[in-house]
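1. Task: produce atomic coordinates for the following.
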Amino acid sequence: MAKVHVCNVLVLDNPSPFLNPFQFEITFECIEDLAEDLEWKIIYVGSAESEEYDQILDTVYVGPVPEGRHMFVFQADPPDPSRIPEADLVGVTVVLLTCSYRASEFIRVGYYINNSYQDPELQENPPKKPIFEKIQRSIMASNPRVTKFKINWDNNNETTATSMSAENSASSAFATTVSH
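-> As a prediction, the model looks like this:
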């Protein structure tokens, strides 16, 4: 049984310019005291073609965590555009919010992102070299993809199987297209 339940994630400052920080207000509940920290990460998927373009935007450790309900705002700098293929800068991608305990990921919340020009002229005739200051990031906050994993919460050698729905995996998130 999971000892941590994510109750709510609010996407703040959405939509926003591409170069603005990501901000998530996370509310979670612990059903008992945790002796060790929770490790939260924000990961930006730079390209559907390869994981090599994924960027860990930030990692924060929270804990030790007492039993009860907790809330914090997790803010991370935007991705480094120079590490994203130019063809993938505008269009649909994904941001992942993950949480691990004792190096085992137990939840992943994924959101589709649409990066687009707001100027109709730039939409019709996108520049060869992206103009980051004119790209808007819109996170599809109302439709997160939540994947939960079974982990060993106790400090013993018992192994626990990891379960993951293929429908909610990060790689298959790109198989679905988002229309506006």
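
2. from here on, contacts and neighbour counts on C-alpha atoms
-> Noted.

3. Skip ahead from the host helix or strand of Ile113 and say which helix or strand is next.
-> Assigned by DSSP states H and E, Ile113 falls within strand 104-117. Downstream of strand 104-117, the first helix or strand assigned by DSSP H and E is helix 120-124.

4. Skipping adjacent residues, who's closest to Glu69 in space?
-> To be clear, residue 69 is Arg; Glu isn't right here. Glu29 (4.3 Å; C-alpha to C-alpha, 6 or more residues apart in numbering).

5. Number of residues surrounding the one you found?
-> 18 (other C-alpha atoms under 10 Å).

6. Let me see the ranges of the helices in the protein.
-> 120-124, 170-173 (DSSP state H).

7. possible to save the ones you listed as JSON lines with mean neighbour count?
-> JSON lines is the format used below for these (neighbours: other C-alpha atoms under 10 Å):
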{"stretch": "helix 120-124", "mean neighbour count": "11"}
{"stretch": "helix 170-173", "mean neighbour count": "16"}
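
8. please give me the structure for this one as well, since I'd like to look at both together:
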Amino acid sequence: MNRFVLRADPPKFDDIPPEDFILTVIMLKAFYKDQEFIRIGYYVQNTIPEEEGDNPDPSKIGRQILTEDTTVHQSQIKWD
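-> Predicted coordinates for the structure are as follows:
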């Protein structure tokens, strides 16, 4: 089994239109020599506390990764 640590900057909250914010996606793609061999997608449900209104504080947003709806796409590649 291989393991890795993924570190990424959070999304820019101001770049996400409010109507698109309730459901977002995490997409992981893995490549070997410029060939994509796996793609894994997770839906993320975001909840904004009612008291936050139209301009919520990003630190108060609840996020839940919906692992039951994970999508996995594997591709055959040349491993040489």
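
9. Not counting the strand holding Ile113 of structure 1 itself, show me its contacts.
-> Residues outside strand 104-117 of structure 1 that contact it (C-alpha atoms under 8 Å, 6 or more residues apart in numbering): 18, 89-100, 123, 134-141, 143-151, 170, 178.

10. Out of those residues, name the ones that lie in strands.
-> 91-100, 135-139, 145-148 (DSSP state E).

11. Just the buried subset of those, please.
-> Listed as buried from those are 92-100, 135-139, 145-148; burial here means 16 or more other C-alpha atoms under 10 Å.

12. re the thing from before, out of the helices of structure 1, flag the one nearest Lys41 of structure 1.
-> When the helices of structure 1 are compared by C-alpha to C-alpha, helix 170-173 sits nearest Lys41 of structure 1, at 14.4 Å.

13. Which residue numbers in structure 2 does that closest one align to?
-> Using TM-score structural alignment, helix 170-173 of structure 1 lines up with nothing in structure 2.

14. and that helix, what does it pack onto?
-> Contact here means 3 or more C-alpha pairs under 8 Å, 6 or more residues apart in numbering; DSSP states H and E; on that basis helix 170-173 of structure 1 packs against no helix or strand.

15. now Ile107 of structure 1: how far from Phe132 of structure 1?
-> 31 Å (C-alpha to C-alpha, to the nearest Å).

16. neighbour count winner among those two?
-> Ile107 (22 against 16).

17. ok, for the more buried one, nearest residue in space, not its chain neighbours?
-> Lys148 (4.5 Å).

18. quick one: contacts for the counterpart of the one you found in structure 2?
-> Per TM-score structural alignment, the equivalent position to Lys148 of structure 1 in structure 2 is Gln74. Counting by C-alpha under 8 Å, 6+ apart, Gln74 of structure 2 touches 37-39.

19. closest to Lys12 of structure 2 among those?
-> Arg39 (22.8 Å).

20. so what corresponds to the closest one in structure 1?
-> Match for Arg39 of structure 2 (TM-score structural alignment): Arg108.

21. Identify the residue nearest that match in space, chain neighbours excluded?
-> Thr98 (4.4 Å).

22. Now which residue in structure 2 aligns to the one you found?
-> Match for Thr98 of structure 1 (TM-score structural alignment): Lys29.
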